[in-house]
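1. Okay, here's the prediction I keep looking at, along with the sequence it came from:
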Amino acid sequence: MKIRTQHQNIGAALMQIAEHDSFTAINPLKLRGEKITNAFLINTDTCVFLKYGNEPKPTGEYQFTFTEEQLLCIEEAEDHYKNVFVCLVCVEAQEICGLTVSELNQMISARKSTVVGDEESYQVLVTATQGGRLRAYTNAAGRKLVRALTPLVISRSRFPAFLFD
C-alpha cells in the first residue's frame, strides 16, 4: 500500500497516542457498521476524530473544515462512547491541538449565532504562535477577521494525555 500524506500527518498523532502509558488498543471507528475516515477507537471507550492542516493561511491560521456529515458522525459517536475528542494536527508547526467535543460544539454554536440558518460546513481555526499556547476559534459569518467567540487557549502539552484523563 502506498503511503499517503494523511497517513504521515495523522500517523504522527496516532503514534503519540500509542506511546502514552494508558494506551492499550487502537481500532478503526465504525458507526452503523461502516468505518469512519480518520476516526479511531482508542482502548474501549474513547473516540478520536483526526484532521490535519499542512500549513497556515497567510493570516497565520490553520483551517480545519467540518462538514455536516462529519459533525453527524461525531454526534453519533457521543451516543455510543464515553469519551469523544477532536484532534487537529498543525503539520508545519508540528503541534496537535486537542479539543473536547464540547469545545468543538461551543465554537460551532458561536459561529451559528452569527448567521441565519445552518451552513454546509464550519471552519475551526487554530493559531500556533512560537512559544505561545494554541488558540482555537471560529470567525463570525460574513465578517473577515472577526471572531465569533474569544479564542479557546489550548496548552501545547494537552495532547495526548487529555484523552486518558
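-> That came through, no problem. Note that the coordinates shown come from a computational prediction; the quantities given were computed from them, not determined experimentally. Residues are numbered from 1 along each chain as shown.

2. going forward, measure contacts between C-alpha atoms and count neighbours the same way
-> Will do.

3. Tell me the secondary structure at Phe162.
-> helix (DSSP: H, G, I helix; E, B strand; the rest coil).

4. where's it relative to Gly98, distance?
-> Phe162 sits 8 Å away from Gly98, going by C-alpha to C-alpha, to the nearest Å.

5. Looking at those two, which one has more neighbours?
-> Gly98 (27 against 12; other C-alpha atoms under 10 Å).

6. surely the more buried one meets Cys87?
-> Yes - between Gly98 and Cys87 there is a contact under C-alpha atoms under 8 Å: 4.4 Å.

7. tell me which residues in stretch 107-115 are buried?
-> Within stretch 107-115, the residues scored as buried using 16 or more other C-alpha atoms under 10 Å are Met107, Ile108, Ala110, Arg111, Lys112.

8. brain fart, stretch 3-22
-> For stretch 3-22, the neighbour count (16+ other C-alpha under 10 Å) marks Asn9, Ile10, Ala12, Ala13, Leu14, Ile17 as buried.

9. hold the first one in mind and look at this next one:
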Amino acid sequence: MKIRTQHMTLGAALMQIAEHERFTAINPLYVRGNKVTNAFLINDSTCIFLKYGSEPKPTGEYQFTFTAEQISSLEDAEEHYRTVFVCLVCVEAQDICGLTADELHRMITARQDTVEGDEESYQVLITAPENGRLRVYTNTAGRRGVPALEPLLIPRNRFPGFLFE
C-alpha cells in the first residue's frame, strides 16, 4: 500500500496516543455498522476524529472543514461511546489541537446563530502563535476575521493526555 500524506500526518497523533501510559488499544471506528474515515476507537470507549492542515493560510490560520456528513458521524458516535474528541493536526506548527465534541458543537452553534439555515460545511480555524496557546474559533457568517464566539485557548500540551482523563 502506498503511503499517503494523511498516513504520515495523522500517524503523528496516533503515535502520541499509543505512547501514553493509559493507552491499551486502537481500532477503526464503526458507527451504525459503517467504518468512519479518519476516526478511531481508543481503548474501549473513547472515539477520536482526526483531521490535518499542512500549513496555515496567508491569514496565519489553519483551516479545518467539517461537512454535514462528518458532523453527523460525530453525533452518532456520541450516542454510542462515553467520550468523543476531535484532534486537529497543524503540521507546519508541529502541534495537535485536541477538542472535545462539545467544544466543536459550541463553535458550530455560534456560527449557525449568525446565518439563516444550515450550511453544508463549517470551517474551524486555528492560529498557533509562538510561545502561546492555540486559538480555535469559527468566523461569523460573511465576516472574515470576526469570530462567532470568543476563541478557545487550548494549551499546546493538552493532547494526548486529555483523551485519558
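-> Cool, the structure landed. Computed from a prediction, not measured in an experiment: that's the story for all the values here.

10. What does the TM-score come to for these two?
-> Here the superposed chains carry a TM-score of 0.99, computed using TM-score structural alignment, normalised by the length of the first structure; 165 aligned residues with a C-alpha RMSD of 0.4 Å.

11. State the distance from the residue nearest the centre of the second structure to Ile3 of the second structure.
-> A centroid search over the second structure (C-alpha atoms, centre = their mean) returns Val86, at 3.2 Å, as the residue closest to the centre. Distance from Val86 of the second structure to Ile3 of the second structure, counting by C-alpha to C-alpha: 23 Å.

12. Ser72 of the second structure now?
-> 28 Å.

13. and stretch 124-144 of the first structure, which stretch of the second structure?
-> Using TM-score structural alignment, stretch 124-144 of the first structure lines up with residues 124-144 of the second structure.

14. Determine how far the last residue of the matching stretch lies from the first.
-> 12 Å.

15. List the buried residues for it?
-> Using 16+ other C-alpha under 10 Å as the burial criterion, the residues of stretch 124-144 of the second structure that qualify are 124-128, 133-141.

16. and if you look at stretch 35-53 of the second structure?
-> For stretch 35-53 of the second structure, by 16+ other C-alpha under 10 Å, it's 36, 39-42, 46-53.

17. Residues contacting that stretch, please?
-> Outside stretch 35-53 of the second structure, the residues that touch it by C-alpha atoms under 8 Å, 6 or more residues apart in numbering are 6, 9-10, 23-30, 62-64, 73-74, 77, 81-91, 163.

18. quick one: furthest residue from the center of the first structure?
-> Met1 (26.1 Å).

19. Please tell me how far it sits from His7 of the first structure.
-> According to C-alpha to C-alpha, Met1 of the first structure stands 11 Å off from His7 of the first structure.

20. Repeat that for Leu149 of the first structure.
-> The gap separating Leu149 of the first structure from His7 of the first structure is 32 Å, by C-alpha to C-alpha.

21. And Gly60 of the first structure, by the same measure?
-> The spacing between Gly60 of the first structure and His7 of the first structure, counted by C-alpha to C-alpha, is 24 Å.

22. cool, Lys144 of the first structure as well?
-> Lys144 of the first structure is 33 Å from His7 of the first structure, by C-alpha to C-alpha.

23. same deal with Pro56 of the first structure?
-> Taken as C-alpha to C-alpha, the span from Pro56 of the first structure to His7 of the first structure is 20 Å.

24. ok, now Phe64 of the first structure?
-> Distance of Phe64 of the first structure to His7 of the first structure, computed by C-alpha to C-alpha: 17 Å.

25. so where do the helices sit in the second structure?
-> 5-18, 68-80, 101-112 (DSSP state H).

26. And these: which comes nearest Asp118 of the second structure?
-> helix 101-112 (6.7 Å; C-alpha to C-alpha).

27. which residues in the first structure does the closest one align to?
-> Mapped onto the first structure using TM-score structural alignment, helix 101-112 of the second structure spans residues 101-112.

28. what's the mean deviation for the matching stretch versus the second structure?
-> For stretch 101-112 of the first structure, the mean distance to aligned residues of the second structure following superposition is 0.4 Å (mean C-alpha distance after the TM-score superposition for the first structure).
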